[in-house]
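>>> structure, please.
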Amino acid sequence: MSKGFKRFYKHAEASGAEGGYNVLLDGKPMMTPDGAKLTLPTRAAAAQIADEWNAQGEQIKANDLPLTRLANLAQDRMGAAREATADWLTQYAQTDVLCHRAEHPQNLTQRQAEQWDAALEWANQELGVSLSTVCGIQTANHPPESLERVRGLALELDDLRLTGLAHAAGMMTSAVLAFALIRNRYSADEAYALATLEEKFQQEQWGVDEAAAKRDAEILSELKTLQEFMNSL
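All right, here's what the predicted structure looks like:
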């Protein structure tokens, strides 16, 4: 595993700039991979990225800079990838984890119905997205207008929020939970608990795998950071 690269600055901070806010490393604006000044819409968002850099030790580790990666991607790439990203999010809605239910045992199917149905009802009421449920490995037959609605809602977002939405959907395999996260319907803890409901049920029966537990903790931490960042925009 890479150790990262040596820290080359003493202090990071947010600073007002033309068109928004920059992140300064020892007074010099941080640049995106494409060579532009990284610009955030609010001081709070820039400050969160500065906090990531201030938290680094002697070695800078890319895995500890999730907001920097997200902001760079949004600024350098999302402008040209909006349509493709909306299509990708529509695919996550098509195969949304909330829609694919277990056939047995009954205590698992009941838990899925109780907890996942509430999330789908929120999507119906608040997003105008009505998704169907299926058991096993069947393909869900969702109303085409609902899938198109997901795509439209994604394209209504600015580049930063669209990037965040897509990242959340990927981490939870759910477009519905991604929307619920960035709209604060659920906390990161609540959203990830729903996304991993079946896995947690299996862990109750058979125990917790150490590697899986570590991965869950990392994803949950990143979801919490992402939700805070989305709220700062």
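
>>> only C-alpha atoms for contact and neighbour calcs from this point on.
OK.

>>> and stretch 130-143, which residues are buried?
Buried positions in stretch 130-143, judged by neighbour count with 16 or more other Cα atoms under 10 Å: 130-131, 133, 140, 142.

>>> and which of those residues is nearest Leu157?
Nearest to Leu157 among those is Ser130, at 20.2 Å by Cα to Cα.

>>> what helix or strand is that closest one on?
Using DSSP states H and E, Ser130 falls within no helix or strand.

>>> ok, it to Glu148 distance?
According to Cα to Cα, to the nearest Å, Ser130 and Glu148 sit 11 Å apart.

>>> what about Ala14, which SS state?
State at Ala14, reduced to three classes by DSSP: H, G, I helix; E, B strand; the rest coil: strand.

>>> Cys135 and Thr109 touch, don't they?
No - in this structure, Cys135 is not within contact of Thr109 by Cα atoms under 8 Å, at 9.5 Å.

>>> shared neighbours of those two, which are they?
101-103 (Cα atoms under 8 Å, 6 or more residues apart in numbering).

>>> before we go on, could you also do this sequence so I can check it against the first one:
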Amino acid sequence: MVKPTNSVSEPESEIIKKIAAEKECFISVLVKFAETDTLLYLPDDLDAGILRDAAAAVEQANLLSNTAFVMTKGLSVIAANALQKEKMAAYLRQLDDDKLSILYLTATELRSVLLGILFTERIASAEAVFRLAFCEELEQQKQWGTDEATVMRQEDVKRKLKRWETFCYERSLSEN
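A predicted model of the protein is given here:
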């Protein structure tokens, strides 16, 4: 059982306990969420480098989870992504409770199961997944500026990601 530390707060510790007790329910939520992953629906007018990074992230997450999600320009879930449910569920079932918990927390915070996979598997850093999850917002801020509430919300997300990154690191050290 995970106790609150500097890297996992009391509410996060409660989520980890819930996931341990109701694993299939949380897997079902993540599987349904994956086919509408925000990383799959980025607009064409974003910086080409961001689009390349997003495509590479989708490809890497697909390799890790043995899925074949594809990016789309439309707003509808494409058939290829809808067909990935069982493969995604199989990947999620093999995760231990701690990993599934951090993936769930990350996915719900960033609106991206695929980025959650990269983060949880320690393929992408907190900064990298933040940049991809907020790429549209960050591009708009370059053009139109920002406001204090937006900056505060983004900083809060970054703090959470850093805590969870520390948790993943500490967890991997304790496994060795």
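
>>> any idea which of the shared contacts of Cys135 and Thr109 of the first structure has the most stuff around it?
Per-residue neighbour counts (other Cα atoms under 10 Å) across those peak at Arg101, which has 20 neighbours.

>>> trace that one over to the second structure, please.
Matched by TM-score structural alignment, Arg101 of the first structure corresponds to Leu42 in the second structure.

>>> mind checking how far that match is from Leu63 of the second structure?
On the measure of Cα to Cα, Leu42 of the second structure and Leu63 of the second structure end up 20 Å apart.

>>> residues in contact with the spatially closest residue to the match of Arg101 of the first structure that is not a sequence neighbour?
In space, and not counting its chain neighbours, Leu42 of the second structure is closest to Lys73: 7.1 Å by Cα to Cα, 6 or more residues apart in numbering. Taking Cα under 8 Å, 6+ apart, we find Lys73 of the second structure in contact with 41-44.

>>> let me have those residues in a markdown table, adding distance to Asp156 of the second structure and secondary structure as columns.
Shown next, in a markdown table, are the contacts of Lys73 of the second structure (distance: Cα to Cα, whole Å; DSSP: H, G, I helix; E, B strand; the rest coil):
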| residue | distance to Asp156 of the second structure | secondary structure |
| --- | --- | --- |
| Tyr41 | 24 | coil |
| Leu42 | 23 | coil |
| Pro43 | 25 | coil |
| Asp44 | 28 | coil |
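
>>> which of these lies closest to Gln154 of the second structure?
Set against Gln154 of the second structure, the nearest of those by Cα to Cα is Leu42 (19.1 Å).

>>> who touches that closest one in this structure?
51, 71-73, 136.

>>> for the spatially most central residue of the second structure, pull up the helix or strand it's in.
For the second structure, the residue nearest the mean C-alpha position is Gly116 (2.3 Å; Cα atoms, centre = their mean). Here Gly116 of the second structure, judged by DSSP H and E, is contained in helix 113-120.

>>> the first structure: matching residues for that helix?
Using TM-score structural alignment, helix 113-120 of the second structure pairs with 175-182 in the first structure.

>>> after superposition, how close is the matching stretch to the second structure?
For stretch 175-182 of the first structure, the mean distance to aligned residues of the second structure following superposition is 0.6 Å (mean Cα distance after the TM-score superposition for the first structure).

>>> list the buried residues for that stretch?
175-182.

>>> quick one, helices of the first structure?
Ranges of helices in the first structure, per DSSP state H, are 43-54, 66-73, 79-94, 106-122, 144-155, 159-172, 175-182, 188-195, 197-206, 210-232.

>>> distance from the first one to the middle of the chain?
Spelled out, it's helix 43-54 of the first structure. Relative to its chain's centre, helix 43-54 of the first structure lies at 18 Å (Cα atoms, centre = their mean, to the nearest Å).

>>> okay, now Arg183 of the first structure: neighbour count?
14.

>>> ok so, going back, and the contacts of Leu42 of the second structure as a markdown table, adding distance to Ser101 of the second structure?
Formatted as a markdown table, these follow (distance: Cα to Cα, whole Å):
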| residue | distance to Ser101 of the second structure |
| --- | --- |
| Leu51 | 28 |
| Met71 | 26 |
| Thr72 | 28 |
| Lys73 | 30 |
| Glu136 | 26 |
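
>>> closest one to Val157 of the second structure out of the residues you listed, please.
Distances from Val157 of the second structure to those, taken by Cα to Cα, are shortest for Glu136, at 15.6 Å.
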